[in-house]
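A.B. asks: Only the shape, not the letters, is given here:
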């Protein structure tokens, strides 16, 4: 009988985090540590003709300065094909190569004199103190022959790439014929700005060599991927590199890819023979660990008079870097969320003088859902149909893109339960008709959906006569509560007190597990933990029989170990990811957001006063941590809707708002009551628990729900984000 799974439980690592016992990468202080800081390019395009490092080297405490003129020789710093194949730079090259037979050379900091974006690292200083390193960076004076640059895609004039297969989907999809005489039609353009990850913990790497091996304390979402990447860059066997990411203070995708600084710290430490801490500043985070790019999306809808879609066209214009790979795949949910006979989803990518974009919590689905869900709301009001009813009429009973049944789909239940809890009216009041004194009140809603993947993973159990039962895997916990749900799973599957379980994560010397991201960790790791429990039970039973112990109900694991003369017993279990799932099924999670806003037009002030979100994410392992994850995603959506926007300087093209003073994110005072409802219906086709990942599904659709509510309050449409006071007043 299950006692832990499905039970609300606080995080087992919570006390360590709030008391400071949890050690993050930058908390490491090995003896003799050097501090490394980067110098960023002041221009967006050009060539370094000279770089003077003399004054920097003269600063007391400075040990070395590396530039493109000496890094390859001193550090053996060069981007081999093997290294680039493991880095984020290679993620989408196959897709872009479909229309770009000769892709540009990969970006590699300190790899040459060419500058391809403002903020590019052009020098790195290593010094005995943080202050000396910072002072030296201010004394490095590059001479640059500047070239022209542009950072924003221009649909009317740019030359665009048209990538093929990317992020597990075709990027250019056309099916069916557009209706000649639709009952209703809509064509609008939606825009979202550049977003910065800004996790609480900036990225940091501390590299410590011991003989021929190196330990790298790193803030990464993937310890195994970082190990392989660093080893390839150093040209050493992977088993000589250990990556420790025991605690990671948020990632959101910025720590999902491999970045050059992770290997660079190890190269510098090897060259100088001392530990090196390479810490990214907040400004570095904007250019050296990715971002979500701006998007421009043209949406066309055609329907019959009853609101049933006859055609949907979603055209996205997005940038990538001059030497990059990743672009925002906005049309992912459009491919399959609503059933329509005519569908066109295309992506057009322009190379620009920007740092490389990278996955950002729910990449593609988040900006794409803003455009589509706002357009559907506009169609509903055009037809005089309740926006919720319009979505019900276009519910896809099976995956219309892949022509497969859903493994499980309770979206209609999400609509019903969310609407009931919110009090969504059957007859939505007309815009500008709901008031609370001088404040306008508005209701809005939107659909969310996100894939439910799983990858192979291995979990090891260590049982000893002394101490707790230890659970080990290289998977990272980036704030999701993975330690807690692993302990709960093992407690139930092995019949062991959860209080007597210790979970070790984020170390590449532990059994292999996938990088945390794309909402796959729960579905990947829990089956592996269950198999490890099965193996451990079988081993104990065999040992008991060999030692003539009584029946299982009358013996303890410790008694078996003692009888067998063993101090410790280990067992490993490996999951197969999606290999055992049915190939005629599509695995997704679904949900619906309902939002109330209050707007004071005189001040241009919009406050979200309450949010109700109903989600179908399979079986909920821990309602406490699951609710926390959804609320976190909703808060991301609130920031997207109302605050967050990074911009480029109009002529120099450096990122403006590359710090938390100028880049606004929601704080506690901005957050309304958030009611999270889980359908909690297991998806048995996915794994034995029926559990799906849910780290990202709270984000898509939320910004659209806010924008739709703002329309219901004011009668004005907001198609460009964020919805700032200036935009409210200007309309």
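C.D. replies: Structure's in. What do you need? Worth saying up front: this structure is predicted, and the values here are computed from it rather than measured.

A.B. asks: can we go C-alpha only for contacts and neighbour counts from here?
C.D. replies: OK.

A.B. asks: shouldn't residue 128 be in contact with residue 37?
C.D. replies: No - because the distance of 11.5 Å does not satisfy Cα atoms under 8 Å, residue 128 is recorded as not touching residue 37.

A.B. asks: So for those two, which sits in the more crowded spot?
C.D. replies: Using other Cα atoms under 10 Å, the more surrounded residue of residue 128 and residue 37 is residue 37, with 25 against 18.

A.B. asks: Surely that one is in a strand?
C.D. replies: Yes - assignment of residue 37 by DSSP: H, G, I helix; E, B strand; the rest coil places it within a strand.

A.B. asks: Is it in contact with residue 280, as I believe?
C.D. replies: Yes - assessed by Cα under 8 Å, residue 37 is found in contact with residue 280 at 7.4 Å.

A.B. asks: residue boundaries of the helices in the stretch 101-250 of the chain?
C.D. replies: Ranges of helices in the stretch 101-250 of the chain, per DSSP state H, counting those that start in this stretch, are 130-137, 223-234.

A.B. asks: one more structure, for comparison:
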């Protein structure tokens, strides 16, 4: 990749923490050397609903090395929820082992603490539970529609009059699209090492949001927040599963208090299906009306999902449908079915990833009915105003993404009539989809420590409690400090993931880069300003950092900074935009298909590091492809456990599944978004990828695939759409 400059932002430099990772020196949650540590293993329920009527711990307790078996009978008393169906949040309390009630298959019902990991695992299997099953357990989505309710959270939305909009349309598309339960599965298992000392908690935990984790622990145990320290120096992926504090962490803290020693809990891969969140199943009904000239008249997006029976989470699938296109009559509604399955929670681009599959598939269906090019149809309905918020976009280059992507991809070679582009037994199709993702920017605090070294160089250390979940936070923060302190990146260190450091919003929701880097910028600017003010040096005078320290006759200087959205920010809708292009080859006899090429074009503000940004898009495209190719968590219909509970049966894409990929970043600096012009990119990469692949499959075969994942069996069994002539 071409670089912009030798220092600062814009350069495609290697990750500054890369050498630590490849040499094994980067400490993840379960790798901190804690003395006198013991191990614990969670025990999972084997019924979907009911009560524990008896527990026999005697056999486990006889084993050498076993220190404690904890169940609801002897667990520490924790703060519990004031009401049923509490909305889950990133700082929610996480009570566990507080009663004999079971709400879903796999819910934690016990914890064994032992001297070694192996002893804990073996002993956990020896604890015997007797249950009284409740036959009213709700585990079948299709048979539970009558139980659906409208959540009381103000998420339903409408403008105009849908019926009027549909009556004005010349063409109407009305279809239902289904996305299954998916699981996050970061490479690093969820883990924590927890200890107590003098009434204070120390936790090395794999968490995306450090400050919220301290709030969750302190609130659950009813202790002051200042008495909780959480360290998440390196996080091996999260995808949303580590946004909130899960029950294994609370059990570790509880066990550490009860046995008086540090306790490590590592969630197994199987438990990551039942105990660390998931993307819920969504049934999305789309109704779109348009004039013959392609102008949209109405767009309705109705989502039916599920939540648990004791907590509420709703994936905002209709978010994109409210703002992406210029449509006067618009309606977005939600219903939830309480089910005896664990509480779902945010997974990469929650709402956008799933909602865009429905919206962009329906848009493609409308374009086909109108006999319009799908790109021309989208461009015709472009808007520079967010009609949902009734505010202008701070910047919106969606049309440019579509046009530049079309040129890069070779869209002109696409044949509109499905099934007409062939090569031997292969049917070749081209697909496109538009993408958008909200670009939040949140208040962030940061500290910079400047040290004048003996060789005359200044070394800067940036501190904040933000985390790096594999996205490159360490690197872009170092580049930001380099930019604003005017020193080489090599002279910058970044320290993250410690609740003792200045508070940030943590990693998630595509706000990390903008928030962290502007926080670091503010601290660096304050440092330079402070040094100049101390010696009455004009702020516009260019003085090297080392010289400033010398003139102040000091070798060390600290400054803090805070960055937050401006008033102007609140007057605009701030989004990143993109376009996905895909070429798919389908074997006409077997239904096997290959993703041959993908082109992604994005407008996401200033690209701080093209190399790490490229990695984020590649990761997003891979997860988007996974939605289509194979990812699906299946619920056993009789008992409520997951049939798919390992990588042997929950399949994710591998290298051979993917394509030749081109990524294009449009030059953009949105200074309304923030002073540095940064927008989010981590979730833009997955948004609407699935639709581009499904649309390409239609172009190849004439078959509309509305249920994910798209398997060869489904393709073979599907009928060609009405009006398509396949020879």
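C.D. replies: Everything's here; your move. Nothing here was measured: the structure is a model prediction, and the numbers come from that model.

A.B. asks: would you list the helices of the stretch 101-250 of the first structure in a markdown table and tack on mean neighbour count?
C.D. replies: Below are those laid out as a markdown table (neighbours: other Cα atoms under 10 Å):
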| stretch | mean neighbour count |
| --- | --- |
| helix 130-137 | 21 |
| helix 223-234 | 26 |
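
A.B. asks: Looking at the ones you listed, which is nearest to residue 242 of the first structure?
C.D. replies: Within those, the stretch nearest residue 242 of the first structure is helix 223-234; the backing value is 6.3 Å (Cα to Cα).

A.B. asks: Output the helices of the stretch 101-250 of the first structure as TSV; include the columns distance to residue 312 of the first structure.
C.D. replies: TSV is the format used below for the helices of the stretch 101-250 of the first structure (distance: least, Cα to Cα, whole Å):
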stretch	distance to residue 312 of the first structure
helix 130-137	52
helix 223-234	39
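
A.B. asks: From residue 276 of the first structure, how far out is the corresponding residue of the first structure for residue 470 of the second structure?
C.D. replies: In the first structure, the residue paired with residue 470 of the second structure is residue 479, using TM-score structural alignment. For residue 479 of the first structure, the distance to residue 276 of the first structure (Cα to Cα, to the nearest Å) stands at 26 Å.

A.B. asks: next one: residue 83 of the first structure
C.D. replies: Residue 83 of the first structure sits 21 Å away from residue 276 of the first structure, going by Cα to Cα.

A.B. asks: Those two: which is more packed in?
C.D. replies: It is residue 276, of residue 83 of the first structure and residue 276, that has more neighbours when counted by other Cα under 10 Å, with 30 against 22.

A.B. asks: Touching, residue 252 of the second structure and residue 266? I think so.
C.D. replies: No - taking contact to mean Cα under 8 Å, the distance of 9.5 Å between residue 252 of the second structure and residue 266 leaves them out of contact.

A.B. asks: who's more crowded, these two?
C.D. replies: Just comparing residue 252 of the second structure and residue 266: by other Cα under 10 Å the higher neighbour count belongs to residue 252, 28 against 23.

A.B. asks: what residues are up against residue 419 of the first structure?
C.D. replies: For residue 419 of the first structure, the residues meeting the contact criterion (Cα atoms under 8 Å, 6 or more residues apart in numbering) are residue 594.

A.B. asks: Tell me how far the spatially most central residue of the second structure lies from residue 145 of the second structure.
C.D. replies: Centroid-nearest residue in the second structure: residue 348, 2.6 Å away (criterion: Cα atoms, centre = their mean). Relative to residue 145 of the second structure, residue 348 of the second structure is positioned 27 Å away (criterion: Cα to Cα).

A.B. asks: Can you tell me the closest non-neighbouring residue to residue 287 of the second structure?
C.D. replies: Excluding its sequence neighbours, the residue lying closest to residue 287 of the second structure (Cα to Cα, 6 or more residues apart in numbering) is residue 174, at 4.4 Å.

A.B. asks: again with residue 71 of the second structure
C.D. replies: Of all residues not flanking residue 71 of the second structure in the chain, residue 110 sits nearest, at 4.5 Å (Cα to Cα, 6+ apart).

A.B. asks: Surely that neighbour is in contact with residue 73?
C.D. replies: No - taking contacts as Cα under 8 Å, residue 110 of the second structure lies outside contact range of residue 73: 9.7 Å.

A.B. asks: And those two? Which one has more around it.
C.D. replies: Each of residue 110 of the second structure and residue 73 had its neighbours counted (other Cα under 10 Å), and the higher figure belongs to residue 110 (23 against 12).

A.B. asks: That one -> the first structure?
C.D. replies: The equivalent of residue 110 of the second structure in the first structure is residue 123 (alignment by TM-score structural alignment).

A.B. asks: In the first structure, which residues correspond to stretch 240-258 of the second structure?
C.D. replies: Residues 253-271 of the first structure are where stretch 240-258 of the second structure lands, counting by TM-score structural alignment.
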